[in-house]
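*Asks:* I'll drop the sequence and a predicted model, then ask my questions.
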Amino acid sequence: MAKTRVMIADDHAVLREGMRRLLEQEKDMEVVGEASDGEEAVRLVDEQKPDVVLMDIVMPKLTGVEATKLIKKANPSTAILILTAYSDIRYILGLLEAGASGYLLKSARADEIVGAIRAVRSGESVLDSMATRKLLERVVNLSKETPEDKSRGQLSPREIEILRLAARGMSNRDIAEKLELSMRTVKAHLSNIFNKMRCSSRTEAIVKGFREGYVTLDDVPQGIESYEKEKI
């Protein structure tokens, strides 16, 4: 199976070097480029066509949000995984709107970062659980002012269970193992959830599920969930 091609975009050379060393230890990954600013990140993505970009938010010339918008416009199949020290809700919302597939804090463990890269490469969304809590807490205030349309079809008990596990940051494989289901079945349930809730991503489904009462803050841990290492 082809290796996952990863590009690292961060203005700190020490972090880029450390991340390269980490990823080069993984047999299913290869680092195809490094960028020290947002403009360079956009240019290198056009040249190298990586599967995943590991991107910081605060960089010279273009921010991570601006670079993400440009990258997703020109290379929609490239997944953007944000790795940053900032957990401000404004950054989170801006990055999700820009098309980022995931958001992790730099306090995440090495195995969490590697697992998150595999997750976004396979089409899943990854969001640090502390960031998820902040996002949902923000929704609490918004939902008081903005009525939310109910899903076209009520979620089944199994679909609610899977949505709550997704809110914990669990991958499709994690959910399948916990519920003793096949990966195909989990993907089918998620597809049904997206259709019923008129959503296109896990994060959007979690937020809407929170507004409709399917998910509560108690379902989202306050620490960072770990991502099991899995080959894709």
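*Replies:* Good, I have the coordinates.
*Asks:* from here on, just use CA atoms for contacts and neighbour counts.
*Replies:* Fine.
*Asks:* assign residue 2 to helix, strand or coil.
*Replies:* Reduced to three states with DSSP: H, G, I helix; E, B strand; the rest coil, the structure at residue 2 is coil.
*Asks:* out of everything not next to it in sequence, what's closest to residue 34?
*Replies:* residue 8 (4.8 Å; CA to CA, 6 or more residues apart in numbering).
*Asks:* er, residue 35 actually
*Replies:* residue 9 (4.5 Å).
*Asks:* so that neighbour makes contact with residue 57?
*Replies:* No - using CA atoms under 8 Å, residue 9 is not in contact with residue 57, being 9.2 Å away.
*Asks:* that older thread, residues touching the residue nearest to residue 35, list them.
*Replies:* 16, 34-38, 41, 53-56 (CA atoms under 8 Å, 6 or more residues apart in numbering).
*Asks:* swap in residue 29?
*Replies:* Contacts of residue 29 (CA under 8 Å, 6+ apart): 3-6, 23.
*Asks:* any idea how far apart the tips of stretch 145-162 sit?
*Replies:* 28 Å (CA to CA, to the nearest Å).
*Asks:* follow-up on the earlier one: looking at this, the residue nearest to residue 34 is in a helix?
*Replies:* No - the assignment for residue 8 (three-state DSSP) gives strand, which keeps it out of a helix.
*Asks:* neighbours around it, how many?
*Replies:* 25 (other CA atoms under 10 Å).
*Asks:* greatest separation within the contacts of residue 9: which pair is it?
*Replies:* Maximum pairwise distance among these (CA to CA): 14.1 Å, between 16 and 38.
*Asks:* ok, these two, which is more surrounded?
*Replies:* residue 38 (27 against 20).
*Asks:* longest helix in the protein, by number of residues?
*Replies:* For the chain, the longest helix by residue count, based on DSSP state H, is helix 129-145.
*Asks:* helices and strands around it, which ones?
*Replies:* When contacts are defined as 3 or more CA pairs under 8 Å, 6 or more residues apart in numbering; DSSP states H and E, helix 129-145 packs onto helix 89-98, helix 202-211.
*Asks:* another structure for you, compare them:
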Amino acid sequence: MKQQQKIKVALADDHVLLRNGLASVVDGFGEYVVLFQADNGKHFQQQIRAYGEPDIVLMDINMPEMDGYQTAQWLKEHYPLVMVIALSMYDSENAIIKMFKAGAKGYILKDSEPAELKRSLDSVRQKGFYYSELVTGRLIHTINKLGEANAPKKELNSLNDREIEFLRYACTEMTYKEIADKMFLSPRTIDGYRDALFEKLELKTRVGLVMYAIKNGIVTV
């Protein structure tokens, strides 16, 4: 495969040894090439102006000066065609939700095997998303259904005002208890809303609720 045909990948991570190791792995995949590396979001902005637009960015969440959330949001506004895969040491539900809202197309853990990294790159390139084991196969199927023209309208019409209000709060970093306080309801009632939506929308996780809300325009990203 010729150099110009390779998929261009940028790396943003403040841990130099990890980043260099990641670069070696990515370059070793053959069809991918590392375009540039950056220490943080501000450095990333400089690098993209110097080296041009990558196809995919492997983005660490926790970086000094300008973190992964801010950098992904900046990319979405200035380079909307660049696809971001978030990198994290933790499978935090709030971190996943926040990165999805910032525009990330995938989320993998830093201790993932090279084979999973390859799957994430391939999936984002071919399908436009990668959710790994953090989101179930059932959710991926539902997300695909939501891309069909008629599915969202039918499902959205089945939700009442309070369920939609709950969905909006679920897309924030509030805990379920904090959502209960905000809606002047008991935690048990909020659990009931959540479980009812899981069943109604055929989802299993809060991340799934967020993806549904984003796809249907209940929240904007």
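*Replies:* Arrived safely. Just so it is clear, the structure is predicted and the values come from calculations on it, not from any experiment.
*Asks:* closest to residue 160 of the first structure among the contacts of residue 29 of the first structure?
*Replies:* residue 4 (31.9 Å).
*Asks:* relative to residue 43 of the first structure, how far out is that closest one?
*Replies:* Residue 4 of the first structure is 19 Å from residue 43 of the first structure, by CA to CA.
*Asks:* out of those two, which sits in the more crowded spot?
*Replies:* residue 4 (22 against 15).
*Asks:* now the more buried one, nearest residue through space, not along the chain?
*Replies:* residue 29 (4.6 Å).
*Asks:* relative to residue 171 of the second structure, how far out is the aligned partner of the one you found in the second structure?
*Replies:* In the second structure, the residue equivalent to residue 29 of the first structure is residue 32, according to TM-score structural alignment. Going from residue 32 of the second structure to residue 171 of the second structure by CA to CA gives 34 Å.
*Asks:* try residue 90 of the second structure
*Replies:* 19 Å.
*Asks:* neighbour count winner among these two?
*Replies:* Per other CA under 10 Å, whichever of residue 90 of the second structure and residue 171 has more neighbours is residue 171, with 23 against 13.
*Asks:* for the closest residue to that one other than its chain neighbours, helix, strand, or coil?
*Replies:* Nearest residue to residue 171 of the second structure, sequence neighbours excluded (CA to CA, 6+ apart): residue 210, at 5.4 Å. Classification of residue 210 of the second structure by three-state DSSP places it in helix.
*Asks:* what do you get for residue 214 of the first structure?
*Replies:* Here residue 214 of the first structure takes the coil state, with states given by three-state DSSP.
*Asks:* for the counterpart of it in the second structure, grab the count of nearby residues.
*Replies:* Using TM-score structural alignment as the criterion, residue 214 of the first structure maps onto residue 202 of the second structure. Counted by other CA under 10 Å, the residues lying close to residue 202 of the second structure total 15.
*Asks:* I'd say residue 202 of the second structure and residue 142 touch.
*Replies:* Yes - if you go by CA under 8 Å, residue 202 of the second structure and residue 142 touch, sitting 7.4 Å apart.
*Asks:* which residue in the first structure aligns with residue 47 of the second structure?
*Replies:* With TM-score structural alignment as the criterion, residue 47 of the second structure matches residue 44.
*Asks:* same deal with residue 130 of the second structure?
*Replies:* So residue 130 of the second structure corresponds to residue 126, using TM-score structural alignment.
*Asks:* try residue 107 of the second structure
*Replies:* Looks like residue 107 of the second structure aligns to residue 103 there (TM-score structural alignment).
*Asks:* next up, the contacts around the residue nearest to residue 99 of the second structure when sequence neighbours are not counted.
*Replies:* Closest residue to residue 99 of the second structure apart from its sequence neighbours, by CA to CA, 6+ apart: residue 69 at 5.9 Å. Going by CA under 8 Å, 6+ apart, residue 69 of the second structure touches 61, 98-99, 102.
*Asks:* tell me where the second structure has strands.
*Replies:* With DSSP state E as the criterion, the second structure has strands at 7-12, 32-38, 56-60, 83-88, 106-109.
*Asks:* residue range for the third one in the first structure?
*Replies:* Aligned by TM-score structural alignment, strand 56-60 of the second structure corresponds to residues 52-56 of the first structure.
*Asks:* circling back to that earlier point, gap between the residue nearest to residue 171 of the second structure and residue 203 of the second structure?
*Replies:* Counting by CA to CA - residue 210 of the second structure and residue 203 of the second structure are separated by 10 Å.
*Asks:* tell me the counterpart of residue 92 of the second structure in the first structure.
*Replies:* By TM-score structural alignment, residue 92 of the second structure lines up with residue 88.
*Asks:* what is the neighbour count of its match?
*Replies:* Residue 88 of the first structure has 11 nearby residues by other CA under 10 Å.
*Asks:* got it, and residue 117 of the first structure?
*Replies:* Neighbour number of residue 117 of the first structure under other CA under 10 Å is 28.
*Asks:* report the central residue of the first structure.
*Replies:* Nearest to the mean C-alpha position of the first structure, by CA atoms, centre = their mean, lies residue 102 at 2.0 Å.
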